[in-house]
Each structure stands twice: as C-alpha cells, then as structure tokens.
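A.B. asks: below are the sequence and a predicted model for it; my questions follow.
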Amino acid sequence: MIDADRECRRLLEFARTSAASPSGFLWLDGSGRPDPSQPVHAWITTRMTHVFSLAHLQGVPGAGELAAHGVGALTGAVCDREHGGWYAAVSPEDGVPVDTTKAAYAHAFVLLAATSAAAAQVPGARALLAEALGVVQQHFLDDGGRVVDSLVSDLRSGESYRGANSSMHMVEALLAAGDVAGDGHAHAQALGIAGHLIHDVARSWGYLLPEHFTLDWEPLPDYNADRPGDPFRPFGCTPGHLLEWSRLLLHLEASLDEPPAWLVEDARGLFARAVEVGWDVDGEPGFLYTVDWQGRPVVRLRMHWVHAEALAAAAALHRRTGEESYAAWQRAFEDFVEEFLIDGEQGSWHHELDEHNRPSATVWAGKPDVYHAYQSLLLARRPLAPVLSVQLASVRSAP
C-alpha cells in the first residue's frame, strides 16, 4: 500500500516549480520543469491553487505562499476585469490573454480553488469565492440548472455543445461552495445536475454515460469519432468519469439532509460498470481510457487520473457500505499506482501509459499538475463530508 503522507509530500515538492510565472501556475514536463511551449492555463492554475490551499491547511511549509500566488493570479492576470469571468489561458511572461474562451470546466475549478483558499484563509480568497459563485450561477447554469459548457469572451453564447465533463466538475465545485460558503442552494444545484446526467441519462444507457450533447441535451454518441483520444472530449464512454461520478454521488449523499436513495444505488452501478468495461480487459492490468457503446476498448492508453479516481471511488464506497469487496478494489488500484504510475526517479506520477503500461505521451505530454493524484490520496482516507478543505480547516483549528 502507498504511504499516503510520504507520497503527498513528494507530489507537492514536484509541483512547487509550477509557480514560476507571475501570471499563474505552469504546465510541467516529465522532470518537473515548466514547459516553455505552454501558456498559463486557467485549469492548471486553479487546480494547483486548490492543492496548495489543502497543503497549507495541513501545515506544509511554504504552501500558504503558493496558494496566495494562485489567488493573486485568479484575481489578476487570469481574470477578465472588463467582461467578468476567467480566460482559458494567458501568456506566462506578461499575462496577455492567448485564449479568451470562457469555459465551464475552468470556471468550475476557479470556484473549487476559491473555496479551498477561503477555507485556508488565504488573503483575497473570500472575495474571489463570492465573485466565482456569482459568475457561475449567473452565466454557467441555465434556467433549468444545467451547465452551459462555454461562452465567448463577453460571456455571451458560445459553441453549440454541452458536456458531461464540465458538469461533473461543476458538481464538485458546487459541493465545495455549499460547504465553505454555507450555501444550501449550491448543494441543491449539484443534485440537480447529477440527477439529470446520472440518474436519468447514464442509467438509461446502462451506466455507459455519454460525454457529449447538443444544446438541448440530446446525446451525440459519434462525437469526435475521428479524434478518439482527445484529452478533454474523447469519443465513446470514459470509465474514469464513471468512477469520478461514483465518488461524487457519495459525497453529495453525505452532504444532504434528505438524500434520495438513488445516489448510492447509482454510485454502485457506475463503479461496477467502469470495472466491467475498463479494468484489466485487454490482457494487461489497468483501466482503459475509453470504450465504445458496446463496452469494447477504443483507446487503450492508461491515464494516471483514472487510477487516482478509481482508488478514491473504491475507498468512498467502502466507507459508505462497509463492504470488503470495495476495500479489496482500493488495494488493487493502489498496487497498480505503486507499480506503474509513481515515478520514483523524476517525481510525480506518469500521466499516461501505453497499452503495455510503459510511459507514453500520446494524449498527455509531461506531468501538467498533481490535482488528481494528491487529492485522491487525501480522499481515500477521510470521511465523505464535508469537503476536504472544511475537514482540514476543522482539524487545524482544533485546540
């Protein structure tokens, strides 16, 4: 089994070099050096701000300064003060926007980062949280409470697309906002998004959740069939997202006063389906990246984030149900991580393995951030609610 404390410290040490730009956190290569070919991505800056805020709450030396660096970027270069919201990417040298798209995916992480930084009492984080929650609820949730995937720079309508990935991370962010800001409405919004995509859509598809939809939320099963290995919008079903949703449903259940019974039922169903179609199905251990609508392998690469989410989901199900089978799955997933993903030489985890579990870079070059790996090790050993930042803040403030 992984020594979680030691591994978290190792991940944080690797990640520190990503703060090399005044505009935010940088994409790291395989050895932990900033990649000069990459801009400052909002999704990396937000996720690293979240991680270092959690680390600060754990008392890690220097983590508070790194969390403050992230809040400074999110209230500075990455933030669009003219129209509101946050740019997708800016220049690392001078903070000039290089991608002015306003994406729900990135905005969900702005909200998540703001909640963790606020819980960690990082200066400016409370104002950032209020701003992020306002932007999300005004612009990225429609009248039915469903996620608007992307907007143009002035926050008007963007592409004719809706996606399950951004919706999933919005559930994560709204759960955190509900706990940190004391906003019960945010929890209700998270339940509404999950109810639609999981209890209605995924369940009707035998838990092979479609990832891509029209503006009216009609599934697009052939979307990106010509680009099956897209890093954010791959063709087919993504077993890793089934695992991530499974865990989130259990956090949601634990956060509600009167949770519906389907939350734990669907969490079980998603996990079982992910293992059935994704784990050890092609003669090699590990989870595949994607499968088709018959559950057959499409992209056989193994992504680090899928295995991080697998061990966190198994731990959550074990905590919720007490069933030993889930503990056994957690051990199996941690064994895989320890054998194949942890890079003991250059640091962090290999972000991608080929079909024979050798390091590769077909979809993901380098090791952009440590969000999935670090968070999964914390989640696997803590209660389901409240969110990590609130739990850690409570421990820190205890006499």
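C.D. replies: Yep, that arrived. All values reported here derive from a predicted model rather than from experimental measurement.

A.B. asks: use CA for all of it now, contacts and neighbours both
C.D. replies: Fine.

A.B. asks: I figured T75 was touching A130, is that so?
C.D. replies: No. Contact criterion Cα atoms under 8 Å: T75 and A130 do not qualify, at 12.0 Å.

A.B. asks: ok, which stretches of the stretch 51-200 of the chain are strands?
C.D. replies: Listed in chain order, the strands of the stretch 51-200 of the chain (DSSP state E, counting those that start in this stretch) span 89-90, 97-99, 102-103, 150-151, 162-163.

A.B. asks: TSV please, covering these and showing distance to Y374.
C.D. replies: Output for these, formatted as TSV (distance: least, Cα to Cα, whole Å):
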stretch	distance to Y374
strand 89-90	23
strand 97-99	28
strand 102-103	24
strand 150-151	28
strand 162-163	25
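
A.B. asks: tell me which of the ones you listed lies nearest to R247.
C.D. replies: Nearest of these to R247, taken as Cα to Cα: strand 162-163 at 18.9 Å.

A.B. asks: could you list every helix and strand in contact with that closest one?
C.D. replies: Packing partners of strand 162-163 (3 or more Cα pairs under 8 Å, 6 or more residues apart in numbering; DSSP states H and E): strand 212-213.

A.B. asks: I'd like to know which elements the following helix or strand past the strand it packs on is packed against.
C.D. replies: Toward the C-terminus, strand 212-213 is succeeded by helix 239-255 as the next helix or strand (DSSP states H and E). Under the contact criterion of 3+ Cα pairs under 8 Å, 6+ apart, helix 239-255 touches helix 164-180, helix 184-194, helix 262-278, helix 304-321.

A.B. asks: now with 10 Å?
C.D. replies: Helices and strands touching helix 239-255, by 3 or more Cα pairs under 10 Å, 6 or more residues apart in numbering; DSSP states H and E, are helix 164-180, helix 184-194, helix 262-278, strand 290-291, helix 304-321.

A.B. asks: tabulate the ones you listed in CSV, adding columns for mean neighbour count and distance to A63.
C.D. replies: CSV is the format used below for the helices and strands packed on helix 239-255 (neighbours: other Cα atoms under 10 Å; distance: least, Cα to Cα, whole Å):
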stretch, mean neighbour count, distance to A63
helix 164-180, 25, 20
helix 184-194, 20, 28
helix 262-278, 21, 34
strand 290-291, 24, 35
helix 304-321, 25, 22
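
A.B. asks: take a look at this one as well, against the first:
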Amino acid sequence: MTAPWPELPTHREWLHEQARSLLIFGRRTPSADGGAYWLNDHGEPVPQNGIHTWITARTVHVYSLGHLMGVPGSRPIARAALAGLTGPLHDPEYGGWLASLGPGEPDGTKAAYAHAFVLLAATSAVAAGLEGAPALLDEAAETLLQRFWDDDHGLAVDEWDRTFSRCDPYRGINANMHLVEACLAAADVTGDRAWLERARRISQFVIAQARANQWRIPEHFDADWRPRLELNRDKPGDQFKPYGATVGHALEWSRLLLHLEAALGEPGDTDWFGAARHLFDRAVADGWAADGADGFVYTTDWSGKPVVRQRMHWVVAEALGAAVTLWHRTGDPAYADRYAQWWDYAHRYVLDHDHGSWHHELDEHNRPAATVWSGKPDLYHAFQATLLPLLPLTPSFATAIAQGRLA
C-alpha cells in the first residue's frame, strides 16, 4: 500500500519547493514608502490598486514565516511590509489602521478584517524577531479589544469609520474567522489563554449557525446578530461579502476548529471534530465539481445549488488545508486521498507554471479569469497550503516553525 502523500519525504520536499517559489514570486511586493503592493499576474506591483492593510499584513506574516524557515531575502521584505503597518497605514490621530492608501485620498475605514490580519502579522513578526513587532502586537491587541471585540456577544463588530465614532450595523463572519486564526497565534506568542477563549466563543456561534442551516454557514448578520441570508443576492460575486454560502469558508472553518481543539487541549462541551467533519463534508458535497467540471465553485444558495461558479485559488488552498488537517487528526486515508486529488487538480489548473504563483481565479471551465479578482494580490492562502502538511495541529505557524517543528 502506498503511503499517504503527507508522509512521503519526496512530497514534503516538493512542498518546500512550492513554498520557496511563492516567496520568489512575491519579491517585488514591497513599497519604498512601506507596505506591500497588490501584484499582477507576473508578480509586478500594481500601484493604481493602492497599498492595502490586509495585503501588507499578510505579507508581513508570510515573509516572517519565510525568515523563520531560513529562506534568504525573506526578512527584508517582512521588514518593509512591517514599516507600512508602523508607518503610513497606521492612523496616529485616531488609532488603528486605514483600509488602504492611494492613489487619491486614503480609505479611512477601520475594518475588523484588516485589523485581524494586523494582529496575525504582529505575532509572526514577534516570532521572527523583527524590530518594532512587540509594540505593533501590543497596539493591535489593544485596538481589537477596545474597538472591535463585543464581549456581550463573544464576537467582533465589522467596521468603523476613521474616527471610531460610527459603527456600521453590518456584522460579518469573515472577519471573525480571521480573528480566530489571529487569536490562536496571539495565544501562542503571548501565552495569554484569554485569546483562546475568544476564539472558542466565536467558533461556538458559527457552529450553532451552521448546524441550523444544514452546515452551510450564514456569513452576514445585522447589528443584533440575526442572519441576513439574502444580503447581496443582486451582487453575488462580491469579493468579501458574497451572497449565499461560501464553500471555501466552510473548509477554512473546518481546519480552524481542529487547530482550536488542539490548542485548548481539552474537549469541553463542544464537539469540535464533529463540527469540522460536518462542515468539510457539506462543503465538498456542495462545492466540488458541482457543475460537472473539477474544481470548487465559489458560492452556493441555501439549498446547495451553485451561484458563482468561478474557481478561486484560495478555496482549493483551504480544501487542501482542511483535508490534511483532518488526516492529521484522524489518520483516515480518505482525507489523504482527497488531499492528493486536490493537489493534482491544483497542479493541472491553478498553479501558474509559466509566470509563478497561483492563478487567483478560474472560470467554470478552469480557464484563467478575472471577474472577481484581478492579478495575484498576495501569497497568503497558497503559502499556508504548502506548510500545513508539514506542521502539527498546534501551535500555530510562526511558533511551530520557530520551535523547529516544520517537517
């Protein structure tokens, strides 16, 4: 019997090669003024798209991991991106981080999504020993807890204006999902288990919502956290707030729940594994080859019918992560088989063998497209997909690599 791919030294070597190639592709992302550019299909900066906090923070995270892995050239890129978070993207007047800079006037929106990535970036930068990272971590944690964390509900609000005087009534799961990831990393770096408690509360809410909707996760809510299931029906392909159930997020939650279970170290009153398995099974049943062609559709309606049929690179990246994480958790060869199947798919269609990185969007026939995403903005999802098979369930990426636990 052939050993599962994650156990094969040759496959692990291939994953390391893929990770290094991604770091090479992104080498032109730093801005001379601090921050990280959006990249095009060839890895060239797209200045007209501005400098975004979420891309900059993800870049700090990825290249901090690259530095911890001993990949030359990673530290300068991480430092350049970090300078964007401590410099031009930071709001010295009102605190927190602007959504983006230029061209034209800055977008002063203060979004939980971006701030969650700032916290994640700071934890990775601290683990990598970058100057200025501890102060960034302190401020990111304080801003999230004072401005975004709603302790009554055990969830984060979504968006403020620049002055933190008006909170948008919209509430969203996407930002809370990335906050769970950041909470896990913050707990590892700081040793403060209160971050795990916040991750637990968010995750329990999501599990309850998914269970009530046949394991399809409602993404959008009003100010009282009542689901808005029909939001954006008229613009279903929205980058951050699409209508319906987002297949990739169910897969991402499946993985995160298993990381949380391992980090908590005790079963408690929640069946984390059971929920992870249900979310995975529903996402695969609804999303994989749902319209006759291989690949995961972007979204479905509440009966599981495909709505946006484009194949996003981040969805297959999260499918790979979920499958290998479930395999780590259970040893069930069915998950290893899915993992191998989806790497074969990604290798055939998603990896750009000519220009590098991964095509960020394919159409329903698996041809490169740009109806939702243009270019190849950043490396975050693809890079993590290459590392998850090489790491334990806990601790999180930067801490595990710093501890020498990368296979």
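C.D. replies: On my side now, so go ahead. Only a predicted model underlies this, so the values are computations on that prediction, with no experimental measurement involved.

A.B. asks: turn the helices and strands packed on helix 239-255 of structure 1 into TSV, columns for distance to R203 of structure 1.
C.D. replies: Compiled in TSV, these are given as follows (distance: least, Cα to Cα, whole Å):
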stretch	distance to R203 of structure 1
helix 164-180	14
helix 184-194	11
helix 262-278	8
strand 290-291	17
helix 304-321	18
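
A.B. asks: and the ones you listed: which comes nearest P383 of structure 1?
C.D. replies: Of all these, the one in closest proximity to P383 of structure 1, counting by Cα to Cα, is helix 304-321 (7.6 Å).

A.B. asks: superposed on structure 2, what's the mean shift for that closest one?
C.D. replies: For helix 304-321 of structure 1, the mean deviation from structure 2 after alignment is 0.3 Å (mean Cα distance after the TM-score superposition for structure 1).

A.B. asks: where in structure 2 does that helix fall?
C.D. replies: Mapped onto structure 2 using TM-score structural alignment, helix 304-321 of structure 1 covers residues 313-330.

A.B. asks: so how far is the matching stretch off the chain centroid?
C.D. replies: On the basis of Cα atoms, centre = their mean, to the nearest Å, stretch 313-330 of structure 2 sits 13 Å off its chain's mean C-alpha point.

A.B. asks: over to stretch 390-399 of structure 1?
C.D. replies: Centroid separation for stretch 390-399 of structure 1 versus its chain: 23 Å, with Cα atoms, centre = their mean.

A.B. asks: so what touches that stretch?
C.D. replies: Residues from elsewhere that reach stretch 390-399 of structure 1 (Cα atoms under 10 Å, 6 or more residues apart in numbering): 54-59, 115-116, 118-121, 176, 179-180, 382-386, 388-389.

A.B. asks: contacts only, for the residue nearest to V96 of structure 1 when sequence neighbours are not counted.
C.D. replies: Using Cα to Cα, 6 or more residues apart in numbering and skipping residues adjacent in sequence, the residue nearest V96 of structure 1 is V90, 5.3 Å away. V90 of structure 1 makes contact with 23-24, 38-42, 77-79, 96-100 under the criterion Cα under 10 Å, 6+ apart.

A.B. asks: ok, and the residues you listed in structure 2?
C.D. replies: With both residues aligned by TM-score structural alignment, their matches' Cα atoms under 10 Å, the contacts of those that structure 2 also has are 24, 38-42, 77-78, 96-100.

A.B. asks: those residues in helices, which ones?
C.D. replies: Here DSSP state H is the test, and the kept ones among the contacts of V90 of structure 1 give A42 as lying in helices.

A.B. asks: now the buried members of the kept ones among the contacts of V90 of structure 1.
C.D. replies: Buried residues within the kept ones among the contacts of V90 of structure 1, counting neighbours by 16 or more other Cα atoms under 10 Å: G24, P39, V40, H41, A42, A77, V78, V96, P97, T100.

A.B. asks: quick check: the gap between the residue mapped onto the fourth one from structure 2 and L388 of structure 2.
C.D. replies: Looking back up the chat, that one is H41 of structure 1. Using TM-score structural alignment as the criterion, the counterpart of H41 of structure 1 in structure 2 is H52. Taking Cα to Cα, to the nearest Å as the measure, H52 of structure 2 falls 26 Å from L388 of structure 2.

A.B. asks: A125 of structure 2 contacts S74, correct?
C.D. replies: No. A125 of structure 2 is beyond contact range of S74, at 11.6 Å (criterion: Cα atoms under 10 Å).

A.B. asks: pretty sure A336 of structure 2 contacts A319?
C.D. replies: No. With contacts counted by Cα under 10 Å, A336 of structure 2 stays clear of A319, the gap being 11.6 Å.

A.B. asks: so what sits against both of the two?
C.D. replies: Here A336 of structure 2 and A319 have T325, W342 as joint contacts, going by Cα under 10 Å, 6+ apart.

A.B. asks: related to what we said a few turns ago, now for A125 and S74 of structure 2: what residues contact both?
C.D. replies: With Cα under 10 Å, 6+ apart as the test, A125 of structure 2 and S74 both reach V60, V62, Y63, S64, L65, H67, L68.

A.B. asks: tell me the counterpart of the residue nearest to V96 of structure 1 in structure 2.
C.D. replies: By TM-score structural alignment, V90 of structure 1 lines up with L101.

A.B. asks: give me the distance between that match and G154 of structure 2.
C.D. replies: Using Cα to Cα, L101 of structure 2 is found at 31 Å from G154 of structure 2.

A.B. asks: what of G265 of structure 2?
C.D. replies: Distance of G265 of structure 2 to G154 of structure 2, given as Cα to Cα: 21 Å.

A.B. asks: more neighbours: which of the two?
C.D. replies: G154 (17 against 9; other Cα atoms under 10 Å).

A.B. asks: ok, that one - contacts?
C.D. replies: E197, R198, A199, R200, R201, I202, S203, Q204, F205.

A.B. asks: closest to N366 of structure 2 out of the shared contacts of A125 and S74 of structure 2?
C.D. replies: Minimum distance to N366 of structure 2 across those is 27.0 Å, recorded for V62 (Cα to Cα).

A.B. asks: count the neighbours of that closest one for me.
C.D. replies: Residues within reach of V62 of structure 2, counting by other Cα under 10 Å, total 30.
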